[in-house]
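[1] Whatever this is, show me its structure:
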Amino acid sequence: MKTEQKILITATVPVLKENGVLLTKYFYNRMFTHHPELRNMFNMGNQQSGKQQTALAMAVLAYAEHIADPTVLIPVVDRIGQKHISLDIRPEHYIIVGRHLIASIQEVLGDAASPEIVDAWTAAYNQLAALMSGHEANLYEQQTNRTNGWTGWRPFKVGKKMLESAEITSFYLYPADGGKVTPHQPGQFISVRLFLPQLNLKQARQYSVSSAPGNEYYRISVKKEKGTNLDTDGMISNRLHDFINENDIVDLTAPAGNFTLAPDIDAPVTLISGGVGITPLLSMLNSLVESDYSHPITWLHGCRDESVHAFRNQLNDIVKTKTNVQQHVFYNQATDENKDAGVLEGFLDINKVPSLNLRPDAHYFICGPSVFIQKQYHDLVDAGVNKQHIYFEEFGPQLLSLN
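    All right, here's what the predicted structure looks like:
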């Protein structure tokens, strides 16, 4: 990009702060009108809630603010890229997006969109698309180079369906072709694609792999959503619960995501989960246990009550047999029997665990609802934990910016 174009992009930052979401809403409506087939690729639940429009507006604003040196956004590029490869997004999709994004800028800004500004944003988008698609090409290459690796959608058979709590059911997914799978990194997710009759669309949803890495199957543990006005995510989760049974076929992409347990980690580990956020952390815990990890492992989990506490017996068995693993559980509503067993009542609060040792050299992994993540993150920082040792996974479009 030319220096003059970068200056023009920087000058549009106030406009993006004021009207970014308006622009992205217009953009998505325009693109889906011209390319209705893309509704099968984008999460329509996130479209309905406005999360996707907000996430895109934040990403465009961050890019404009750092147009002088976009390389500082590499962590964001990687996070978005991981989502993109899990949805099988390819370079040709960037061409479509770019065409409608530039047209939206012209149509929303009207006379304020001078030819110079349009040219600057065209150059800026092309630079961003090259950065994103180039990074994603490397991620696709890494996937194919892994043992039993693949890219794109692959049919899997439900080998087993198991109830884990009143709300969560596990699905053991095996390749329909009888082959092997690439072992995931603990904490990663896979995309599951189903046809939703309610929308007459195919929709994909990311689910964390809840089992330890292996080459035979992936296990996902899915929460059934309640209520009469479910968004698309709830429709997909509930369709898995209500209509997908053993021996049925679903489409999957290979594991992706950078919320992972480093293979060379050599320090105490603390895992903090809320509700169904237990799933990626359970994969991490199982992996550590199977490798006879010698450092202390602390597990903290919060949920409504015992009936929705998934994997409770398995976790209790691990604590009993592994002297380096300790557990602290919070129920919003705890019975006297729960309290006698050591369960704490209320929302998960690290400040209410007197025996909790927040080691300065430990690594902390958080997963749960956004409000839950924010509280745990800020409580850890207030307790003196190094921000660089705190990792979190936000389900859905990335809206939190804490580090």
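
[2] from here on, contacts and neighbour counts on C-alpha atoms
    OK.

[3] Please pull up the helix or strand immediately following the longest strand along the chain.
    Using DSSP state E, we find that the single longest strand of the chain is strand 154-163. The helix or strand immediately downstream of strand 154-163 is strand 168-175, counting by DSSP states H and E.

[4] Which residues belonging to the helix or strand following that following strand are considered buried?
    Downstream of strand 168-175, the next assigned helix or strand under DSSP H and E is strand 189-196. The neighbour-count criterion (16 or more other C-alpha atoms under 10 Å) identifies 189-194, 196 as the buried residues of strand 189-196.

[5] out of those, who's nearest Leu163?
    Nearest to Leu163 among the buried residues of strand 189-196 is Val192, at 18.8 Å by C-alpha to C-alpha.

[6] just to revisit the earlier point, now do the longest strand of the chain against strand 189-196, angle only.
    Note on geometry: by axes from the mean of the first three to the mean of the last three C-alpha atoms, to 10 degrees, strand 154-163 and strand 189-196 are set 90 degrees apart in direction.

[7] Run through who's touching strand 154-163.
    Contacting residues not belonging to strand 154-163 are listed as 169-177, 245-253 [C-alpha atoms under 8 Å, 6 or more residues apart in numbering].

[8] Another for comparison:
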Amino acid sequence: MLSNSVIQTIKETAPVLAEQGLKITDLFYQKLFLNHPELQNIFNMANQAQGEQSRALAESVFMYASKIDELQELTPMVKRIANKHASLSIQPEHYPIVGKYLLEAIEEHLELPKSHPILDAWRIAYNALADIFIATEEDIYLENEQKIQGWRGFKPFKIDQITTESKGIKSFYLKAEDGRHASFEAGQYVGVRVKPEKSDYEEIRQYSLSNAPGEDFYRITVKQEGHGSEFPGTVSNHLHKAKVSDTVWLQPPTGDFTIQSPDSSHITFIAGGVGLTPLLSMLLQQLKTMDANKITFIQCCRDSEHHLMKKAITNLQQRYGFHYYVAYEVESGADHQGYLTKEVLQKWLPDNTQPDVYFCGSKPFMSAVNKMCSEIGISEQQRHYEIFGPTTTLS
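    The predicted structure is shown next:
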């Protein structure tokens, strides 16, 4: 339990963190990697180069400071971050290292003496938060380990099959070398570890599982990010060069973007680009138990060439009869040409119902969809989404 004086001091620093947080977190990562270069095997160094990780950490630190007297409001954020940490195999011994250099960054940037009350308060508050994450992550590790055919940590998988799904996107069918595949919930993801060529470090990325639960393989569907650009995706480009029988290392499936109300009166899925992957897994799961007439699936693509898994989803629609709509951004031939709008979404949603809506795609896409859903009266409790990348909010 944090004392009132610690809480008051932390809350008083919130405005400073709102203004200076990014500079503090930039300095923190410089210190961290200078003194512990081995941690580059865990952190996404592409996000470091683009500043995304620093922005995400600054957001999280500010939220903690501003809500430190209402920690229950941070539970969703803690769960989401803890699941990401579990996919990276973050361990308790990592937290004192992070705390040391975060406090040093605060001290140095704000030009505080080592005995300043702000540093004392943040040391106590950081340790309290670290304890929450350590306990939450251990629960995730233990749950995954105790599942039938479950495990803890990374273990080797062979690429069993590779299929091209659309321009720049491939699916990889992965089978465990020991033949053991733990169950998962549709919408979850796996941490995938590889050692790219010309890289000094191993790299870990999270990829949603795009197949239905209960099969004897895992499928990830990967977009080749930034091919030929200034920031090519290190892992996605490595995987797109991979061959059948190559080895990758996986953490057990994790994540909290799952179906929240299986008995919902209607479920609508809205996919933008490769954000289709967790939603396709959810669709496959729901079609086993739910009346297909109570399911709407909306897919937004750049054009027909980028229409991900077109044949597979069309075949599913013809077999089961769920409502399926497609929007092409720059091409005719779909149900709508152009960006998805509030008016089009209203037309495609079922009449006289308040559906549970699950959506995934780029952050701008999801921010737009979230705003549309809010404007047409879908409550926050009925809107569910997954953010790819380090950030935790759509704001």
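
[9] What would you report as the TM-score here?
    Comparison of the two superposed chains (TM-score structural alignment, normalised by the length of structure 2) gives a TM-score of 0.95, and 393 aligned residues with a C-alpha RMSD of 1.7 Å.

[10] ok, back up a step: buried ones among the contacts of strand 154-163 of structure 1?
    Taking 16+ other C-alpha under 10 Å as the criterion, what is buried in these is 169-176, 249-253.

[11] Which one of these is nearest to Ala57 of structure 1?
    Lowest distance from Ala57 of structure 1 to these (C-alpha to C-alpha) belongs to Thr253, with 26.8 Å.

[12] residue in structure 1 matching Glu331 of structure 2?
    In structure 1, the residue matched to Glu331 of structure 2 (TM-score structural alignment) is Ala334.

[13] Run through the residues that contact that match.
    Counted by C-alpha under 8 Å, 6+ apart, Ala334 of structure 1 has contacts 305-306, 343-345.

[14] nearest to Val269 of structure 1, of the buried ones among the contacts of strand 154-163 of structure 1?
    Of those, the one sitting nearest to Val269 of structure 1 (C-alpha to C-alpha) turns out to be Ser170, at 25.2 Å.

[15] Let me know whether the closest one touches Ser211 as I believe.
    No. Counting by C-alpha atoms under 8 Å, Ser170 of structure 1 stays clear of Ser211, with 9.9 Å between them.

[16] Most widely separated two among the buried residues of strand 189-196 of structure 1?
    Phe189 and Leu196 (21.0 Å).

[17] just the helices in the stretch 101-250 of structure 1 please.
    115-145, 232-243 (DSSP state H, counting those that start in this stretch).

[18] Could I get the buried residue list for the shortest one?
    Using 16+ other C-alpha under 10 Å as the burial criterion, the residues of helix 232-243 of structure 1 that qualify are 232-238, 240-241.

[19] sec struct for the match of Glu331 of structure 2, please.
    coil (DSSP: H, G, I helix; E, B strand; the rest coil).

[20] how near is it to Gly346 of structure 1?
    To Gly346 of structure 1, Ala334 of structure 1 is 8 Å away according to C-alpha to C-alpha, to the nearest Å.

[21] With Ala62 of structure 1 instead?
    From Ala62 of structure 1 to Gly346 of structure 1 the distance is 37 Å (C-alpha to C-alpha).

[22] for Thr182 of structure 1, same thing?
    Applying C-alpha to C-alpha to Thr182 of structure 1 and Gly346 of structure 1 gives a distance of 40 Å.

[23] ok, now Arg154 of structure 1?
    Relative to Gly346 of structure 1, and taking C-alpha to C-alpha, Arg154 of structure 1 is found at 43 Å.

[24] returning to what we had before: mind putting the buried residues of strand 189-196 of structure 1 in CSV, distance to Thr33 of structure 1 included?
    As requested, these are exported to CSV (distance: C-alpha to C-alpha, whole Å):
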residue, distance to Thr33 of structure 1
Phe189, 31
Ile190, 29
Ser191, 25
Val192, 25
Arg193, 23
Leu194, 23
Leu196, 20
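
[25] what's near enough to touch the residue mapped onto Ser307 of structure 1 from structure 2?
    Aligned by TM-score structural alignment, Ser307 of structure 1 pairs with Glu305 of structure 2. Applying C-alpha under 8 Å, 6+ apart to Glu305 of structure 2 gives the contacts 166-167.

[26] Measure how buried Ile68 of structure 2 is and give me the count.
    Other residues within reach of Ile68 of structure 2 by the criterion other C-alpha atoms under 10 Å amount to 20.

[27] which residues touch it?
    Contacts of Ile68 of structure 2 (C-alpha under 8 Å, 6+ apart): 7, 10-11.

[28] Of those, which are still contacts in structure 1?
    Among the contacts of Ile68 of structure 2, the contacts conserved in structure 1 (both residues aligned by TM-score structural alignment, their matches' C-alpha atoms under 8 Å) are 7, 10-11.

[29] filter those to the buried ones?
    Buried among the kept ones among the contacts of Ile68 of structure 2 (16+ other C-alpha under 10 Å): 7, 10-11.

[30] What residues sit buried inside stretch 283-297 of structure 1?
    283-289, 293, 296-297.

[31] how about the strands of structure 2, start to end?
    Using DSSP E, strands in structure 2 cover 155-166, 169-176, 189-194, 203-208, 218-223, 247-250, 267-272, 295-301, 323-328, 336-337, 356-360, 383-386.
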